[in-house]
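J.: Show me how the following folds:
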Amino acid sequence: MTNIENNDFEFAHKSETVDHYSGKSYSYGQLVWHRFLRNKGAVISAVVLIIIALIAILAPYLSQYSPTTPYPNQSNLAPGVNGHWFGTDNLGRDIFVRVAAGTSVSLRVALVAMAIDLVIGTSYGLISGYFGGKIDLFMQRITEILSTIPMIIIVTLLVLVMKPGLVSIITAMMIVGWINMSRIVRAQVLELKTSEYVLSAKTMGESDIKIIFSQILPNTLGQIITTFMLSIPNAIFLEAFLAFIGLGVPAPLASLGTMINDGYTQAIVYPYMVIFPVLFLALIMLSFNIIADGLRDAIEGS
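T.: This is a model prediction of the structure:
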């Protein structure tokens, strides 16, 4: 019999293994944060938004010019003349200060409206999806009816009933702005409520409220955050559109939409009057969209 020694055989594709375990453990939130920081586009967009927000907050207080006070002797000045970085409009108002004030108005309208929509839409979707049956059927019919009404009609009716301004715009957004959020949350709940851990919680006798807030809601937060971030630029654009067609904040207040509306008629002669508010609006919307994509990738672990 042939003697077999250990040296006669060796493992194919033998390779050394390196242990990469660093000894650190991260929570889910920390993992999402680290993934987000690796997305350079999202980080740059976040920095741009912070800079724009700081300009919107500080510029009206640091400048010697008021965003609402006209200065007839300084009308239609080009950018850089007499200390006006973005120039002045036909009433002599500083465009830089007005863009900052308009950005603040647009951001406040969007954030307040979408924060309320986040609460309404999430709650509506959780209730509709979890309880199902006749409750779900009734609640979905309501969303279908509201979603068929154009936003412009709602805003116009509100302006006729209420005074034009921030309250009427925010109210209009609240009426239908939560529908998309509720549908997304409902779809997530319909999928999650048949999972094993939810069925186990029901078997153990946990209440519906506890199951919703401890089992289902935490597992929908990723989609909720992403949808919320994507909804903000849509709300900003809607506010700008309403202001552009004359349904925005009343004079002498300004939003980015009202500035675009005021400037586009003189865009050929004084293009800077419309370029700067359009640029700020585009940067805000683009930044929010990139951040939302970055958050979605970080949450999904891609």
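J.: can we go C-alpha only for contacts and neighbour counts from here?
T.: Fine.
J.: does residue 78 sit in a helix, a strand or a coil?
T.: Three-state call for residue 78 (DSSP: H, G, I helix; E, B strand; the rest coil): coil.
J.: Sorry, wrong one. I was asking about residue 159.
T.: Under three-state DSSP, residue 159 comes out as helix.
J.: What is the burial count for it?
T.: 18 (other Cα atoms under 10 Å).
J.: Contact partners for it?
T.: 168, 247 (Cα atoms under 8 Å, 6 or more residues apart in numbering).
J.: and if we set it to 10 Å?
T.: Neighbouring residues of residue 159 by Cα atoms under 10 Å, 6 or more residues apart in numbering: 153, 165, 167, 168, 169, 172, 247, 248.
J.: Mind checking which of these land in helices?
T.: 153, 167, 168, 169, 172 (DSSP state H).
J.: need the contact list for the second one.
T.: Spelled out, that is residue 167. 109, 113, 158, 159, 173, 249.
J.: repeat that for 7 Å
T.: By Cα atoms under 7 Å, 6 or more residues apart in numbering, the contact set of residue 167 is empty.
J.: Equivalent analysis for the first one, please.
T.: With contacts defined as Cα under 7 Å, 6+ apart, residue 153 is in contact with no residue.
J.: before we move on, what about the fourth one?
T.: Under the criterion of Cα under 7 Å, 6+ apart, the contact list for residue 169 reads residue 155.
J.: As JSON lines, the contacts of residue 159 with distance to residue 286 would be great.
T.: As requested, these are exported to JSON lines (distance: Cα to Cα, whole Å):
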{"residue": "153", "distance to residue 286": "27"}
{"residue": "165", "distance to residue 286": "26"}
{"residue": "167", "distance to residue 286": "26"}
{"residue": "168", "distance to residue 286": "26"}
{"residue": "169", "distance to residue 286": "22"}
{"residue": "172", "distance to residue 286": "24"}
{"residue": "247", "distance to residue 286": "24"}
{"residue": "248", "distance to residue 286": "22"}
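J.: want to put them side by side, so please do this one too:
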Amino acid sequence: MTTELETVAELAVPATAKQRSPAYFAWRRFVANKAAVGGGVILVILILAAIFAPLFTKTDPATQAFLTQSLAFPSAEFWFGVDDLGRDFFTRIVYGARVSLTIGFAAAAFSVVIGIPLGALAGYFGGRTDWVIMRIIELFSVVPSLLAALLLGAITGGGFLTIIVISALFGWVNVCLLVRAQVKALREKEFIRAAQALGASPWYIIRRHLIPNAISPIIVGFVLAIPLAMMLEASLSFLGIGVPPPTPSWGQMINVGMNFMFFYWHMAVFPTAALAITVLATTLFGDGLRDALDPTLKGR
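T.: Here you go, the predicted structure:
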């Protein structure tokens, strides 16, 4: 039976406050970050444009349908102009977004697949296991990713799969460190001690308790791995060992545009701007997500 004092205290607390979860506070912090929201909106627009590119572009990106108007400047007919081979530049920019985002998301997914188990093992077991994994991380940290990517790309000839594998090989490090830190903080909690006392195996504890409770850094690591993969793809394509032509790639288009930039500015400006805006939007979104999911900011 509730006392009169408890009843008054119950009435003093707003009803909505009782229903507020950590997700509510995370959403509120994310929405308050205007840069992150703006980055998220731009990222959604780019993803939708890449998926539905055939619905609002003129031609196939590889079709040389406007040879008589090669190198035409931006106009009402050609929003981003025409390239040197008579292809609509707006179409190629949009399809280039499909290439960059596909590689970015695929490489980030592989980075998470590699980083989660290694980070969980290092954080939970510590000792020799942690030492070995940290030495591997240091090895990948000191090797310049672009130089290693150039070597592997030259050996394999480049292509979609090669770029995704190369990006994942260097992208897993940040995910691993995030998961490791979260697992180290969680392994001393009461519910982990209770599971150990009940005889649960380390693999069960990692799979059922630690990784699900480390989902926030995993999401952040996934999002922040996307722009790194896109920049690596653009760098390799710029150097001629990335996505092979005629498949449109922003790095490849920037490389070609450099030869015309003093006379036909649109050839270099539009792919550069597209890459910069996409990477910036993804980074802002990832940073905002990291701040929103930070448990130390709970309730703010």
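J.: Can you pull the TM-score for these?
T.: Taking TM-score structural alignment, normalised by the length of structure 2 as the basis, the two superposed chains have a TM-score of 0.86; 285 aligned residues with a Cα RMSD of 2.2 Å.
J.: which of the contacts of residue 159 of structure 1 does structure 2 keep?
T.: Retained in structure 2 (both residues aligned by TM-score structural alignment, their matches' Cα atoms under 10 Å) from the contacts of residue 159 of structure 1: 153, 165, 168, 169, 172, 247, 248.
J.: now those residues: which count as buried?
T.: Among those, the ones that count as buried by 16 or more other Cα atoms under 10 Å are 165, 168, 169, 172, 247, 248.
J.: Nearest residue to the equivalent of residue 94 of structure 1 over in structure 2 in space, please, no chain neighbours.
T.: Applying TM-score structural alignment, one finds that residue 94 of structure 1 aligns to residue 88 in structure 2. Using Cα to Cα, 6 or more residues apart in numbering and skipping residues adjacent in sequence, the residue nearest residue 88 of structure 2 is residue 82, 4.8 Å away.
J.: ok, the one you found touching residue 89?
T.: Yes: the criterion here is Cα atoms under 7 Å, and residue 82 of structure 2 meets it with residue 89 at 5.1 Å.
J.: Name the helix or strand for residue 31 of structure 1, please.
T.: helix 28-37 (DSSP states H and E).
J.: What is the subsequent helix or strand relative to that helix?
T.: Trace forward from helix 28-37 of structure 1 with DSSP H and E and the next one is helix 40-62.
J.: so how far is residue 274 of structure 1 from the equivalent of residue 262 of structure 2 over in structure 1?
T.: Residue 262 of structure 2 maps onto residue 268 in structure 1 when the alignment is built from TM-score structural alignment. The gap separating residue 268 of structure 1 from residue 274 of structure 1 is 10 Å, by Cα to Cα, to the nearest Å.
J.: quick one, which of these two is more surrounded?
T.: residue 274 (23 against 11).
J.: Is that one part of a helix or strand, or is it coil?
T.: helix.
J.: ok, now which ones touch it?
T.: 260, 263, 264, 267.
J.: CSV for these, including secondary structure, neighbour count and distance to residue 199 of structure 1?
T.: Shown next, in CSV, are the contacts of residue 274 of structure 1 (DSSP: H, G, I helix; E, B strand; the rest coil; neighbours: other Cα atoms under 10 Å; distance: Cα to Cα, whole Å):
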residue, secondary structure, neighbour count, distance to residue 199 of structure 1
260, helix, 24, 54
263, helix, 22, 59
264, helix, 17, 59
267, coil, 14, 62
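J.: Which residue ranges of the stretch 101-250 of structure 2 form helices?
T.: For the stretch 101-250 of structure 2, helices defined by DSSP state H, counting those that start in this stretch occupy the ranges 127-142, 145-156, 160-186, 190-197, 202-205, 211-213, 215-238, 250-257.
J.: centroid residue for structure 2?
T.: The centroid of structure 2 falls nearest to residue 226 when counting by Cα atoms, centre = their mean (2.4 Å).
J.: From what I see, that one and residue 106 are in contact.
T.: No: using Cα under 7 Å, residue 226 of structure 2 is not in contact with residue 106, being 8.4 Å away.
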